[in-house]
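Structure, please.
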Amino acid sequence: MKLIVAVVQDKDSNRLSNALVDEDFRATKLASTGGFLKAGNTTFLIGVEDNHIDQVLQIIQDNCKAREQLVAPVSPMGGNADSYVPYPVEVQVGGATVFILEVEQFEQF
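Below is the predicted model of the structure:
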């Protein structure tokens, strides 16, 4: 058995959740915040048998797409107006970051 930890952008969260339910996979959703853009994310915890890993990864890939977004960067120097970049920067957001962990034991009560 494996534990899939998938961090996805909030915009993709409901679509992914619905797709997992449609395929009879259970997941726990946790609200999380990304470090780079300080944007909202959702972290999914999905326990699956080894033979279903590829199916779950495909569902994640199909429902969590990377996209370009304009953001106004916040200065690493804090609120100092001299270090502020006055124009938006295009960055890639979305997609999914996925970790697959071995589950040593699973119990359900």
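
Every contact and neighbour count from this point should use C-alpha atoms.
Fine.

so how many other residues sit close to Thr33?
16 (other C-alpha atoms under 10 Å).

ok, the residue lying closest to it once chain neighbours are set aside to Gln69 distance?
Excluding the flanking residues, the one nearest Thr33 by C-alpha to C-alpha, 6 or more residues apart in numbering is Gly40, at 4.7 Å. Gly40 sits 14 Å away from Gln69, going by C-alpha to C-alpha, to the nearest Å.

Settle it for me: which of these two has more neighbours?
Gly40 (15 against 12).

how about the helices in this structure?
10-22, 53-63 (DSSP state H).

Tell me which of those helices sits nearest to Gly34.
helix 10-22 (10.6 Å; C-alpha to C-alpha).

Now do the closest one: which elements does it pack against?
strand 40-48, helix 53-63 (3 or more C-alpha pairs under 8 Å, 6 or more residues apart in numbering; DSSP states H and E).

quick one: the spatially most distant residue from the centre of the chain from Ile59, how far?
Distance from the C-alpha centroid of the chain, by C-alpha atoms, centre = their mean, peaks at Asp82 (33.6 Å). Counting by C-alpha to C-alpha, the gap from Asp82 to Ile59 is 45 Å.

compare with the first, here's sequence two:
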Amino acid sequence: MKLVLAIVSNDDSSVVSSSLNKENFQVTRLATTGGFLRAGNTTLIIGVEDDRVDACLEVIGNECKKRTEVVPSTASYDIGRYASFPVEVQVGGATVFILDVAQFHKL
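Model prediction:
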């Protein structure tokens, strides 16, 4: 058995969770924050049998597409002087960790 930890954008989390549920994966969702943009993310925790890991990754990959967004950025030019300008950044996609599970108990 494997433990899949998938960090996805909040924008993708509902669609990914629904698609995983349709494929009979049980998903636990955690609200998380981090990264360069300090944007909200969702960490999905999924217990997966070894032979279904590829199917789980396929669902996540199909629903979490990378995209470009324009976000405000602030630069400091002098003490107390700031300028705001838009910056294009790539968002979306998923970061996935797959861990071995030594034991699993459902009580």
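
Glu68 of the first structure: what's it in contact with?
90-93 (C-alpha atoms under 8 Å, 6 or more residues apart in numbering).

which of those residues are buried?
Val93 (16 or more other C-alpha atoms under 10 Å).

Which of the contacts of Glu68 of the first structure sits closest to Asn51 of the first structure?
Val93 (30.0 Å).

What distance do you get for the aligned partner of the closest one in the second structure to Lys2 of the second structure?
Here Val93 of the first structure is matched to Val91 in the second structure, going by TM-score structural alignment. Per C-alpha to C-alpha, Val91 of the second structure is found 27 Å from Lys2 of the second structure.

ok, Glu23 of the second structure - how many residues close by?
Neighbour number of Glu23 of the second structure under other C-alpha under 10 Å is 12.

Look up the closest residue to Lys65 of the second structure, ignoring the ones flanking it.
Nearest residue to Lys65 of the second structure in three dimensions, chain neighbours excluded: Gly93, at 4.8 Å (C-alpha to C-alpha, 6+ apart).

Test my guess that the one you found contacts Asn10.
No - in this structure, Gly93 of the second structure is not within contact of Asn10 by C-alpha atoms under 8 Å, at 10.9 Å.

ok, Gly61 of the second structure to Val16 of the second structure distance?
9 Å.

Pick out whichever of these two has more residues nearby.
Val16 (21 against 16).

give the contact list for the residue lying closest to the more buried one once chain neighbours are set aside.
Distances taken as C-alpha to C-alpha, 6+ apart place Glu63 nearest to Val16 of the second structure, at 5.6 Å, with adjacent residues excluded. Neighbouring residues of Glu63 of the second structure by C-alpha under 8 Å, 6+ apart: 12, 15-16, 19.

picking that back up, check whether the match of Val93 of the first structure really touches Arg67, as I assumed.
Yes - between Val91 of the second structure and Arg67 there is a contact at 5.4 Å, judged by C-alpha under 8 Å.

Most neighbours of all the contacts of Glu63 of the second structure, which one?
Counting neighbours by other C-alpha under 10 Å, Val16 leads these with 21 neighbours.

residues contacting that one?
59-60, 63-64.

Map these onto the first structure and name those still in contact.
Shared with the first structure under both residues aligned by TM-score structural alignment, their matches' C-alpha atoms under 8 Å, the contacts from these are 59-60, 63-64.
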